[in-house]
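K.L.:
sharing a sequence plus its predicted fold:
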Amino acid sequence: MTQVTLVDLQASLCDTAAFNTLEDYFRLCKAFLELLTRTQPTRIISPTHSNYAFFQYGESYGYKITRPLNTSLFIEHVDNFQVAFERFVAFLADLKRYQGSVVQHERVNRYLETSEVNKVVYTLQQSIGCIGDSFENANQSRKRVGQLFEILIRLIIQEVGLECEPRTIRIPIPDYPSYELSYGLDLVLSLNKALRAAETPFLHETEIVVSVKTTSKDRLDRIFLDKYLLTKLLGRDVPVIAIFLHDVQRAKVGNSIFSVSSTFKSNHFLGYTVAIVPLDGVYYVDPRSEMRMDEKLREQIRDFQTFLVRDLWSLTSV
C-alpha cells in the first residue's frame, strides 16, 4: 500500500469538500501522526518554554518549521491518539444524552479529570496547523487552517445535539430605513431550532453568537465590538462568546528562533471588558498560565472542556 506523504496531506487540507464529520478530522490527524513516526522530522524543544516543541521538515519542504506545540496537550503517538479519540466520541454521546447533568456520572467525572477533551481537540487542530505550516507559502494555508477550526467546533457542538451553523444577518440601522448592516457570524447555536420565531429574522433571543478563532491576535477588539453593535442595533442583550485555540507564537529571543511568546493582550482584554461590554464567555483549548493565575482573567476565561460540560448548557437554558 502506498504510504501517505506530506504532499497528500497538503492536498487533503485544501479539499473544501473533505471535512464534514469528526471522523474526517480523525483520519487526517492519524495520517499526520503516522507520518511523524515514519519520517522522524527534527523535534526541537523551545529553550524558553520547555513544554512547547516544534517539528522541522526536511529539505524537500524547505526546512519549514511548525507552529509551537504544547506537549502537555498534543498527543504525539498515533495509538494513544486513536484510543483518546474513541473516548472523546463516547463522551460526546454521553453529553448529548445527559447535557448539563453529565457531571453527575462518576465515570464521566473520572474522564474529565484527565482534561482529555482539550487534548483531543488540540491534537486534531494542531495537526492541521502543522500540515499548513509545510506549504511553501504560509499564506496559502493560513485562512484554511482557521476555517477548519471553525468547522471542527461546529461539528463538536452539533454532535452533542445542538443546532449550530454559520449565519449572515442583515440588520436595519435605526433612523436610516434604507440602510442595513450585513453581519457575517462565525457560528450561531441554539438548543432547539424550533425556538427560532418567525417574527425574529435576525437572531432569536435564545440563540448564542459564537466567534471562533485560532488566536485572539488582531481579532480581540472585533469580537467585543460585535457584542456591542449587535446589542445596540437589535435593542436587547445578544449573548456573544469567543472560542480560541491558543495564544502563542514562535519568536526570536537572542540567537534562538525557537522561543515562544504570548499573543494574548491581557490589558486590552480587560480594557475592552470595562470600556465596551463584557463577553458572555471566553474559552481556550490551550489557555495561557496567566489566565489561570490572574484573578480578573480567571473570572472570565475558561478552558474549552468547561464550555462543553457546563457553560454551554447554562447559556442555552436561559
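P.N.:
Structure's in. What do you need?
K.L.:
CA only for contacts and neighbour counts going forward, please
P.N.:
OK.
K.L.:
that's a helix at residue 269, yeah?
P.N.:
Yes. Counting by DSSP: H, G, I helix; E, B strand; the rest coil, residue 269 falls inside a helix.
K.L.:
look up how far residue 106 lies from it.
P.N.:
36 Å (CA to CA, to the nearest Å).
K.L.:
the more surrounded of those two?
P.N.:
A count of neighbours by other CA atoms under 10 Å puts residue 269 above the other of residue 269 and residue 106, at 16 against 10.
K.L.:
just checking, that one touches residue 220?
P.N.:
Yes. Between residue 269 and residue 220 there is a contact at 7.3 Å, judged by CA atoms under 8 Å.
K.L.:
so which residues of the stretch 151-300 of the chain form strands?
P.N.:
163-173, 176-190, 208-213, 240-244, 248-253, 256-262, 281-284 (DSSP state E, counting those that start in this stretch).
K.L.:
which one of the ones you listed lies nearest to residue 224?
P.N.:
Closest approach to residue 224 among those (CA to CA): strand 240-244, 8.5 Å.
K.L.:
by contact count, what packs against that closest one?
P.N.:
Using 3 or more CA pairs under 8 Å, 6 or more residues apart in numbering; DSSP states H and E, the elements in contact with strand 240-244 are strand 208-213, helix 220-234, strand 281-284.
K.L.:
against that first model, consider the following:
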Amino acid sequence: MKKQLILILIFLFLLNLSGCGNKSISDTSGDDKVLLQTFDLLSKINSYELTTSRVESTTFGDKKVLSQMITEQKIIFEPFATWSRTDSTSTRIFEGGQYRSLREVYQVLNDNQIDLFMRYSPTEDAATGNEPVLGEWQKITISPKEQADLAIDMVRNNFDAQIYLLKSNIDSFKIVENDEVKDENILKYDGYLEQATILETYQKYIRKIYVEGKMLTDSENLTLEDLKNEITGGDLLEIKVGIPKLAYSEKPVPISLWIDKNTFALKKVTVDETLVMQSYTEKEILKANPDLGDPIVSKALLTYEIKSIDNLKEIPMPNEE
C-alpha cells in the first residue's frame, strides 16, 4: 500500500513539473538586485495562482503534429491545498485529426491526511467543437501522516527547485527593451539555463523524489555526466519531464522573465524548449516509433502567467459541473 501511495504522489509531482548561487543583494549589480529581490520574494510566498501553457509543433516527414496544453493552477502551502485544471489538444499522428481532453485535480489537507480528488473527460474529437465533459470525482486518501507530509514536500520541493534554477543562472539575465513590453512598470529580462545548473537542480531537489519511490537508487557520488546519462540515456520515462528534461539540450535553454519594477513581483515566464524537444524527440519518440521519419521541432514554448501571489486564503472544493 505504501508503494502504491508513493507512486500516486510521484504522479502528482509530475503534474507540477513544468523551471543557487550565494550572492547577496549588497554585492550585485543594479539588474541583479531586482532579480534577487524577486527571487527572495518568491521564496517566502505561501500561495500563488498561475496559468501555464505549452505549445509545440513538430514535423515527421509529411506529418505535422501540433499540441497545446493549458493548465490553471492554485496552490497554498499552508494550510495545504492545491487545484489544477488542464485542457489538452493534440494531433492524432496516425489516425489524423486532433483530440481534446480535460483533467482536474484537487488536494486538501484534513487533519493528518490528504484527500485527493481527480476527474477526467473522455477523449473527444476536437473538430466537433464540443466542450469535453468531466466525469465523476475519484477520491484517494493519502495517509498516514508521513505520506501526507511527503505529498506536501513534493509540491514545495518542485517550487523551490525552480527558484534555485533561476538563481543559479542569474548572471545570464539582461534587461531588454522591445515591443513585447507595453507596461512601463514591467521589466523584461532575457537569459538562459545552463545544462550544469539543470543537472545540479535535478540532483538537489528532484532526484530524491524518485529515490523515495524506489524508482532510482540513492547515491551521493554521481557526477554531472552520470546525472545526464541517467536522464537522457536511461529507460525511466518518469524522470524525462520538467526540469530534468531540459538536460536534453546541449546548448543553454533560453528563458525570459517579466518583473514589476515597483513590487518585484514576477508576472510572466517563457522558456524556449525548441532545442530540448528536438533532442528529446530524436532520442525518445523515434525509439518507440522508428518509422515516423526525421523530426523537425519548429516550436516548443512554455509560458507561465502569474495571476496572483499570496492572495489565496483557501481553495474550496470545485462544484460538480
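P.N.:
Structure received. Not measured: the values here are computed from a predicted model.
K.L.:
care to give me the TM-score?
P.N.:
The TM-score (TM-score structural alignment, normalised by the length of structure 1) is 0.29; 158 aligned residues with a CA RMSD of 6.5 Å.
K.L.:
what about the closest residue to residue 189 of structure 1 other than its chain neighbours, distance to residue 210 of structure 1?
P.N.:
Closest residue to residue 189 of structure 1 apart from its sequence neighbours, by CA to CA, 6 or more residues apart in numbering: residue 164 at 4.2 Å. Per CA to CA, residue 164 of structure 1 is found 9 Å from residue 210 of structure 1.
K.L.:
who touches both of these two?
P.N.:
187, 188, 189 (CA atoms under 8 Å, 6 or more residues apart in numbering).
K.L.:
what is the nearest of those residues to residue 126 of structure 1?
P.N.:
Out of these, the member with the shortest distance to residue 126 of structure 1 (by CA to CA) is residue 187, at 20.8 Å.
K.L.:
endpoints of stretch 37-57 of structure 2, how far apart?
P.N.:
Terminal residues of stretch 37-57 of structure 2 lie 36 Å apart, using CA to CA.
K.L.:
buried stuff in that stretch?
P.N.:
37-39, 42, 46-57 (16 or more other CA atoms under 10 Å).
K.L.:
same question for stretch 98-108 of structure 2.
P.N.:
Residues of stretch 98-108 of structure 2 classed as buried: 98, 99, 100, 101, 102, 103, 104, 105, 106, 107, 108 (neighbour count, 16+ other CA under 10 Å).
K.L.:
the residues you listed in strands, which ones?
P.N.:
Those of the buried residues of stretch 98-108 of structure 2 mapping onto strands are 98, 99, 100, 101, 102, 103, 104, 105, 106, 107, 108, per DSSP state E.
K.L.:
my read: the fourth one touches residue 89, true?
P.N.:
What it means is residue 101 of structure 2. Yes. Using CA under 8 Å, residue 101 of structure 2 is in contact with residue 89, at 6.7 Å.
K.L.:
surely residue 302 of structure 1 and residue 283 touch.
P.N.:
Yes. Between residue 302 of structure 1 and residue 283 there is a contact at 4.9 Å, judged by CA under 8 Å.
K.L.:
re earlier: want to try JSON lines for the buried residues of stretch 98-108 of structure 2, with distance to residue 167 of structure 2 as columns?
P.N.:
Listed next are the buried residues of stretch 98-108 of structure 2 as JSON lines, based on distance: CA to CA, whole Å:
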{"residue": "98", "distance to residue 167 of structure 2": "39"}
{"residue": "99", "distance to residue 167 of structure 2": "38"}
{"residue": "100", "distance to residue 167 of structure 2": "37"}
{"residue": "101", "distance to residue 167 of structure 2": "36"}
{"residue": "102", "distance to residue 167 of structure 2": "34"}
{"residue": "103", "distance to residue 167 of structure 2": "32"}
{"residue": "104", "distance to residue 167 of structure 2": "31"}
{"residue": "105", "distance to residue 167 of structure 2": "30"}
{"residue": "106", "distance to residue 167 of structure 2": "30"}
{"residue": "107", "distance to residue 167 of structure 2": "29"}
{"residue": "108", "distance to residue 167 of structure 2": "30"}
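K.L.:
done for today, thanks.
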